[in-house]
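> Next come a sequence and a model predicted from it.
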Amino acid sequence: MRTSTARRLATPGVLAAATLAATAVPAFAHVTVQPGTAAQGAYTAVAFRVPDESDKASTTKLEVSLPADHPVASVAIQPVPGWTAVAAKTQLATPLKTDDGDSITEAVSTITWTADPTAKIAPGQFQEFKVSLGPLPTDTDALVFKALQTYDDGTVVRWIDDTKPGQPEPQHPAPTLTLTKGVAPTPTTPPKTTPAAAAPTTSSADSTARTLGVIGIVIGAIAALLGALGFRRRPSA
């Protein structure tokens, strides 16, 4: 009786412990953008890091949407061996102005990477897809890139959930790039320097040499004259 009773009491405890253990398992890695921060108004290179979270299926495609409310004028894609990248553009309701005063009427809206049969992201592996962006907007503190991850078994994971401050992280958060205020460089005053004394020119040196030569000749002539006068004044023997 005691053994049976102990088993009945232990069963709910085991179930509770199993439930607690299941909830304590850390969440799988998400699709993220690395690094997670960049300066407003700057050009930067980021990588969309894509882990394969499946036990059996491999990742074959990644589609990333760039925010339509904050378009980026310049987008360049770094090639990934075994993957084909296609950038789709869309017309802008409000053209972007460049530093040269030109207008940009369309911008990249989505980038889709597709793997060939030898380049799939296998379970337990990850891949990075690098993109150069700029100039980054100055009127927002974050860019949210909604992403779709497709597996070879047909599963599509939608990384599109917004992460709200003060609330738990959603199950499938969208990759987010935080934008920080740029720090203006502090102007510095170069130390004052005293100009070095100019070296004498060749012409001035030659003039000085000629003057000294003339003085030497004059002194020599005077000495010769005095010597002649002294010789004349000697009494004859």
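In hand now; what should we look at? Numbers count the residues shown, from 1 in each chain.

> CA atoms for contacts and neighbours, from now on please.
Fine.

> Contacts only, for the residue nearest the centre of the chain.
In the chain, the residue lying closest to the centroid (Cα atoms, centre = their mean) is Thr44, at 4.5 Å. The contact partners of Thr44, by Cα atoms under 8 Å, 6 or more residues apart in numbering, come to Ala38, Ser132, Leu133, Gly134.

> Identify the farthest-apart pair in the residues you listed.
Pairwise distances across these peak at 11.9 Å for Ala38 and Ser132 (criterion: Cα to Cα).

> The two: who's more crowded?
Ala38 (21 against 15; other Cα atoms under 10 Å).

> what packs against the helix or strand hosting that one?
In this structure, Ala38 is located in strand 37-39 according to DSSP states H and E. Where contact means 3 or more Cα pairs under 8 Å, 6 or more residues apart in numbering; DSSP states H and E, strand 37-39 is packed against strand 176-180.

> distance of Thr208 from Gly216?
The span separating Thr208 from Gly216 equals 12 Å under the rule Cα to Cα, to the nearest Å.

> One more: Asp206?
Remark: distance between Asp206 and Gly216 (Cα to Cα) = 15 Å.

> What sits closest to Thr150 if chain neighbours are left out?
Spatial nearest neighbour of Thr150, excluding adjacent residues (Cα to Cα, 6 or more residues apart in numbering): Val156 at 4.5 Å.

> Neighbours of that neighbour, how many?
By other Cα under 10 Å, the residues close to Val156 number 14.

> OK, contacts around it?
By Cα under 8 Å, 6+ apart, the contact list for Val156 reads Leu148, Gln149, Thr150.

> Please produce a markdown table containing these, extended by distance to Pro26.
Shown next, in a markdown table, are these (distance: Cα to Cα, whole Å):
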| residue | distance to Pro26 |
| --- | --- |
| Leu148 | 22 |
| Gln149 | 20 |
| Thr150 | 23 |
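
> In strands, which of these appear?
Leu148, Gln149, Thr150 (DSSP state E).

> So the second one is in contact with Thr59, correct?
The one in question is Gln149. Yes: taking Cα atoms under 8 Å as the definition, Gln149 is a contact partner of Thr59 at 7.0 Å.

> Between these two, which has more neighbouring residues?
Thr59 (28 against 20).

> Included below, for side-by-side comparison, is a second structure:
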Amino acid sequence: MAFAAPAAAHVRSDGTPVTQGGYGIVRLIVPGESERAATVALTVTIPEGVDLKSARTLPIPGWTATVERQKVGSAERVSRIVWTATDPANGFGNTEYREFSFSGGPWPKGKDSVALPSDQRYSDGSVVSWNEVAVDKASEPEHPAPIVTLNAAADGHGHDGGHGESATAAGASHHDDTAAPGANESSDGLWHSISVIGLLLALAASVAVAWVLRRDRVTGS
């Protein structure tokens, strides 16, 4: 436990991955560590080769956020994101933490992770830089940089989904096509029967009327 506590007390990502080549939300968990001063600023550096075209920050009451950009040829990339407390009283101490979030992209393709070197500034002017990257899984740097995990993009062809939708649609269409003739034939037969019955009733009525008229003539004569 003596070793676990210091390892956990650093700026870190919450572990939510983002998609390679896409846009996603990065959440950084920042605990206060100084017993003498409050955390009043956080600067996150986007490393070279990670060319985010845009970054939008989640507002934090009592704090401001600035997205700094850098020219890369004829384009621009996000180079740094700086959060600053508007007043030292809005900082937080060693029994608290803050969540600093931003949405940005596109994230690079072909990488499993990206380290985001971060500087944590305190109200007494001191700065702690979280900018070290472990050389292997077994090692733990003293000041590790937060790591954002990148997931490979899903297969955009969507063969299974496309075939499933096509099969469903085709099945529905086939069902409608086969059901329609039977329904039409039943409907036609019904109306044909009604027409015949109606004709017979009309003939019967005519015969009955003719018989009555003839009987009246015979009676009257």
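Done, it's in. Since the structure is predicted, the reported quantities are computational estimates derived from the model, not experimental observations.

> and which of the contacts of Val156 of structure 1 is nearest to Thr189 of structure 1?
Minimum distance to Thr189 of structure 1 across the contacts of Val156 of structure 1 is 52.0 Å, recorded for Leu148 (Cα to Cα).

> how far does the longest helix seen in structure 2 sit from the chain's center?
The helix of greatest length in structure 2, counted in residues with DSSP state H as the criterion, is given as helix 159-220. Taking Cα atoms, centre = their mean, to the nearest Å, one finds the center of helix 159-220 of structure 2 at 53 Å from the center of the full chain.

> Leu52 of structure 2: what's its closest spatial neighbour, skipping adjacent residues?
Closest residue in space to Leu52 of structure 2, ignoring its immediate chain neighbours: Gly105 at 4.7 Å, by Cα to Cα, 6+ apart.

> Gln20 is in contact with the one you found, correct?
No: here Gly105 of structure 2 lies out of contact with Gln20, judged by Cα under 8 Å, at a distance of 9.1 Å.

> nearest spatial neighbour of the alignment partner in structure 2 of Leu66 of structure 1, skipping sequence neighbours?
Superposed on structure 2 with TM-score structural alignment, Leu66 of structure 1 falls opposite Ile46. Spatial nearest neighbour of Ile46 of structure 2, chain neighbours left out: Ser79 (5.1 Å); criterion: Cα to Cα, 6+ apart.

> What separation is there between Ser207 of structure 1 and Gly154 of structure 1?
In this view, Ser207 of structure 1 and Gly154 of structure 1 are 97 Å apart by Cα to Cα.

> Check which helices and strands the longest strand belonging to structure 1 sits against.
Among the elements of structure 1 assigned as strand by DSSP E, the one spanning the most residues is strand 83-97. Helices and strands in packing contact with strand 83-97 of structure 1 are listed as strand 103-115; criterion 3+ Cα pairs under 8 Å, 6+ apart.

> What's the first helix or strand after the strand it packs on?
Following the chain from strand 103-115 of structure 1 toward its C-terminal end, the next helix or strand by DSSP H and E is strand 126-134.

> Could I get the buried residue list for that following strand?
Along strand 126-134 of structure 1, these residues count as buried under the neighbour rule (16 or more other Cα atoms under 10 Å): Phe126, Gln127, Glu128, Phe129, Lys130, Val131, Leu133, Gly134.

> The fifth one -> structure 2?
So the one you mean is Lys130 of structure 1. Superposed on structure 2 with TM-score structural alignment, Lys130 of structure 1 falls opposite Ser101.

> from memory that match sits against Thr57, does it?
Yes: under the criterion of Cα under 8 Å, Ser101 of structure 2 is in contact with Thr57, at a separation of 5.9 Å.

> Let me know the closest of the buried residues of strand 126-134 of structure 1 to Gln171 of structure 1.
For the buried residues of strand 126-134 of structure 1, the residue nearest Gln171 of structure 1 by Cα to Cα is Phe126; the value is 18.9 Å.

> residues of stretch 128-140 of structure 2 that come out buried?
Neighbour-count burial for stretch 128-140 of structure 2, counted by 16+ other Cα under 10 Å, picks out Ser129, Trp130, Asn131, Glu132, Val133.

> is it possible to export those residues to a markdown table including distance to Asp160 of structure 2 and secondary structure?
Below are those laid out as a markdown table (distance: Cα to Cα, whole Å; DSSP: H, G, I helix; E, B strand; the rest coil):
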| residue | distance to Asp160 of structure 2 | secondary structure |
| --- | --- | --- |
| Ser129 | 47 | strand |
| Trp130 | 44 | strand |
| Asn131 | 43 | coil |
| Glu132 | 43 | strand |
| Val133 | 40 | coil |
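
> what's the closest of these to Pro181 of structure 2?
Distance ranking of the buried residues of stretch 128-140 of structure 2 against Pro181 of structure 2, using Cα to Cα, places Val133 first at 71.0 Å.

> Spit out the contact partners of the closest one.
Val133 of structure 2 makes contact with Ala115, Pro141, Pro144, Ala145 under the criterion Cα under 8 Å, 6+ apart.

> which of these lies closest to Leu213 of structure 2?
Ala115 (108.7 Å).

> how about the nearest residue to that closest one, chain neighbours excluded?
Nearest residue to Ala115 of structure 2, sequence neighbours excluded (Cα to Cα, 6+ apart): Ile147, at 4.5 Å.

> Just give me the match in structure 1 for the one you found.
When the structures are aligned by TM-score structural alignment, the residue of structure 1 matched to Ile147 of structure 2 is Thr176.

> Can you point out the buried residues in stretch 205-215 of structure 1?
Per 16+ other Cα under 10 Å, stretch 205-215 of structure 1 contains no buried residues.
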